[in-house]
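S.K.: sharing a model prediction with you, sequence too.
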Amino acid sequence: MELPLDYTTLRLIWWVLLGVLLIGFAVTDGYDLGVATLLPFVAKTDAERRLVINTIGPMWEGHQVWLVLGGGAIFAAWPFVYAISFSGFYLAMFVVLASLILRPVGFKYRSKRPGAAWRRNWDWALFVGGFVPALIFGVAVGNVLRGVPFDLDPMLRATYEGGLIGLLNPFGLLAGLISVAMLVMHGASWLVVKAEKGVVRDRAARFGSIAAIVTVILFVVAGIWVATLLPGYAITSDVVTDGPSNPLRKTVEVGAGAWLGNYGRHPWMVIAPLMAAAGAAVAAFGLAKKRNAMSLVSSGVSVAGVVATAGVSMFPFILPSSLNPDASLTVWDSSSSAGTLFFMLIMTAIFVPLILFYTAWVFKVLWGRVTTDEAQSPGSY
């Protein structure tokens, strides 16, 4: 059966959709992670901590759908990427999942007993559930930009030679710190919007404005590093965009600054890093002045810009290989079949609008500030 969309277009659409899903997760669940990271620092008493927790308690579970969709999209649309990344980063992903598991347990059990030690331990569990994923997600992106130590044999069987400790290299840690700073900024913006006026909101604004400034500084440092020192990847052979998925049918060269090539070929892509830096700068001002809408919108724009910057800088690469650059996985040679991509596109066109509608409805129903009295009422977190 002839499909209404050609293979090249389907591959490009799914690259864009993968970016949308990752940005959706970073923007929605990102402030949940940021609020959890801020919990021990912006809330000093039990009442203050319950206030903070209840700003995200009713909504965080719904945000997990973006993570599930992102993982499912990688599995179905980019099987090579799924197989290599999920096996190569296995221990890192295990740490992330173990940390994320602490969140539902912490939300459900924290206020079930009145003991100070009991609640304090769950507060730190929630902190771990926010800080560790924020850090490791950033470290993972930094390592993808550096190149992942895998290779493919002629039968397309993958081997991976890295380890968990190897991920904690200087550039990976820098990317991890950017991730933590931007999500703390985003979480603080959410608290400025959702928490009642008082000391918690004031502390969140102060920490958030600092995190926003740190985000801009670290993002600029990372940009200079990418431009001058970090090896980037570029395809040197003819690019076949509609051929079979075989990553070994191309040649790739590696050189410092190669990741900046896309900005010369497609100047419009500079919008992504501008969103990242300008959004964080505006968020810093908005948080310092406690401007609700300005803070939250601009921090969300910055988060989206940071994620998009990594994507457009690497295009068409999705998972470059540091062991054998020719085996790097790109948009054009690591996807599922055209039929699979088209069928999934139909399902996505049906269900993603439903998810967006449900998310918007939840925001509308739960909009408004959380007060200390509400946070301590029966049935709250």
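M.R.: Perfect, I can see it now.
S.K.: all contacts plus neighbour counts: C-alpha atoms, from now on.
M.R.: Will do.
S.K.: is it true that residue 232 lies in a strand?
M.R.: Yes: Residue 232 forms part of a strand when assessed by DSSP: H, G, I helix; E, B strand; the rest coil.
S.K.: state the number of residues packed around residue 364.
M.R.: 10 (other C-alpha atoms under 10 Å).
S.K.: which of the helices or strands spans it?
M.R.: Using DSSP states H and E, residue 364 sits within helix 338-366.
S.K.: can you map out the strands along the stretch 1-150 of the chain?
M.R.: Assigned strands in the stretch 1-150 of the chain, in chain order: 150-152 (criterion: DSSP state E, counting those that start in this stretch).
S.K.: what's the distance between the residue nearest to residue 24 when sequence neighbours are not counted and residue 29?
M.R.: Excluding the flanking residues, the one nearest residue 24 by C-alpha to C-alpha, 6 or more residues apart in numbering is residue 66, at 6.2 Å. As judged by C-alpha to C-alpha, to the nearest Å, residue 66 and residue 29 stand 8 Å apart.
S.K.: for comparison:
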Amino acid sequence: MFDYEILKFIWWILVGALLIGFAITDGMDMGVGSLLPFVAKTDAERRVAINTVGPHWDGNQVWLITAGGAIFAAWPAVYAAAFSGFYMAMLLVLFALFFRPVGFDYRSKLDSPKWRNAWDWGLFAGGAIPALIFGVAFGNLLQGVPFRLDELLRAHYQGSFIFALLPLLNPFALLAGLISLGMLVAHGAVWLQLRASGAVAARSRALAVRLSPVIAVLFAVAGVWVWLGIDGYRIVSQPPLDAMPNPLNKQVVVASGALLDIYTTMPIAILAPIVGLLGPLLTALLAKVERPGFAFVTSAFGMAGIIGTAGLSMFPFVMPSSLDPNSSLTVWDATSSHLTLNVMFWAVIIFLPIVLAYTVWCYWRMWGRVTAEEIDARSHSAY
């Protein structure tokens, strides 16, 4: 059995890996949905685009469900506080995601152009809205969330429940939302260049070449913004790292430059923002020279770098409190018990390789470019 402190850190890595896995796999599907009305002009072209992700999207979305379950089991205090404060945002994401299964399954049930066009825009909403909201959520986490914990560790938020979304839409959070949306759309464009054919692949290539450098620029702007204008949180005192979790047993201060502490104490962490910057630039170059397979890999690394930069900059905080910094939730004091973390760890060790092997097998069996002729030949099973 691992030490409690080590298990807390392992689960921070595992939750981060789940979020990155979700961005790479289901983010690709969301990107394709966001692009559907723009890179595919005719019904045949849209069916080509949809069929590049249709067989896999539901399996990919399991990464999101698993990440939510892991947060609930490993960080119950974070799950409770986050789903309370971000309740309206989560509902908006949930309602947008409803369009995906219905859109994929119902779009081709009728030949009516109006029917199909309506579901195409539904798939657009199901991809673009969650991508934007996820980035906005990360932008708010970096700045701190206006909540406090009472003596019973219940989270209390500042502001109205009805207008709970408005404080989340601050300038830095919107920039983070644009980065999130942009990187998922570019990732979807590279996937379409790799798997689609004809005009859809050509338009997607052009979009990937233009959009990827924009992501790098926006990410750089966010980094400068953090460096110049956003205060972070720093722990002044806390119990031993293997102590039983109690978020109120520590002292936290707001400090200028605290979001950059990790890069001083652990210089190797600078690799994350470097990869986050270089990934989109290499993606644009590789997409331009018709190497979509390599471009997909560099796009995935770029997303991992961007998400990793956010996580590392906040470490050890998971959900800092701007209202009462001492109520902030960290890797060390918002976790489940030692036994729970240990049992879940071994479950991951056993089942994750099985899930990954099955996922790879599914992609391998259904690999190849999707063409309009292929869809017509198997119209009974194509989307």
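M.R.: In hand now; what should we look at? Remember, predicted model here, so these are calculated numbers, not experimental data.
S.K.: re earlier: so which bit of structure 2 is the helix holding residue 364 of structure 1 matched to?
M.R.: Aligned by TM-score structural alignment, helix 338-366 of structure 1 falls on residues 338-366 of structure 2.
S.K.: could you do stretch 46-61 of structure 1 as well?
M.R.: Per TM-score structural alignment, the counterpart of stretch 46-61 of structure 1 in structure 2 is residues 43-58.
S.K.: give me the mean deviation of the helix holding residue 364 of structure 1 from structure 2.
M.R.: Superposing on structure 2 places helix 338-366 of structure 1 at an average distance of 0.9 Å from its equivalents, by mean C-alpha distance after the TM-score superposition for structure 1.
S.K.: other SSEs contacting that helix?
M.R.: Helix 338-366 of structure 1 is packed against helix 7-42, helix 60-77, with contacts defined by 3 or more C-alpha pairs under 8 Å, 6 or more residues apart in numbering; DSSP states H and E.
S.K.: out of these, deepest packed?
M.R.: Ranked by mean neighbour count, those are led by helix 7-42 with a mean of 22 (mean count of other C-alpha atoms under 10 Å).
S.K.: circling back to that earlier point, go through the match of helix 338-366 of structure 1 and flag the buried ones.
M.R.: Within stretch 338-366 of structure 2, the residues scored as buried using 16 or more other C-alpha atoms under 10 Å are 338, 341-342, 345.
S.K.: check the offset of it from the chain's centre.
M.R.: Its chain's C-alpha centre and that of stretch 338-366 of structure 2 lie 19 Å apart, by C-alpha atoms, centre = their mean, to the nearest Å.
S.K.: likewise stretch 334-352 of structure 2?
M.R.: Using C-alpha atoms, centre = their mean, the offset of stretch 334-352 of structure 2 from its chain centre is 22 Å.
S.K.: which residues sit against it?
M.R.: Under the criterion C-alpha atoms under 8 Å, 6 or more residues apart in numbering, residues 1-2, 4, 7-8, 11, 73-78, 244-247 lie in contact with stretch 334-352 of structure 2.
S.K.: over to stretch 187-207 of structure 1?
M.R.: Residues outside stretch 187-207 of structure 1 that contact it (C-alpha under 8 Å, 6+ apart) are 30-36, 38, 42-43, 48, 51-52, 55, 184-185, 208, 283, 287-288, 290, 292-293, 295-296, 299, 367-372.
S.K.: and that stretch, what's buried?
M.R.: Within stretch 187-207 of structure 1, the residues that count as buried by 16+ other C-alpha under 10 Å are 187-196, 200-207.
S.K.: residue range for stretch 72-84 of structure 2 in structure 1?
M.R.: Against structure 1, the aligned range for stretch 72-84 of structure 2 is residues 75-87 (TM-score structural alignment).
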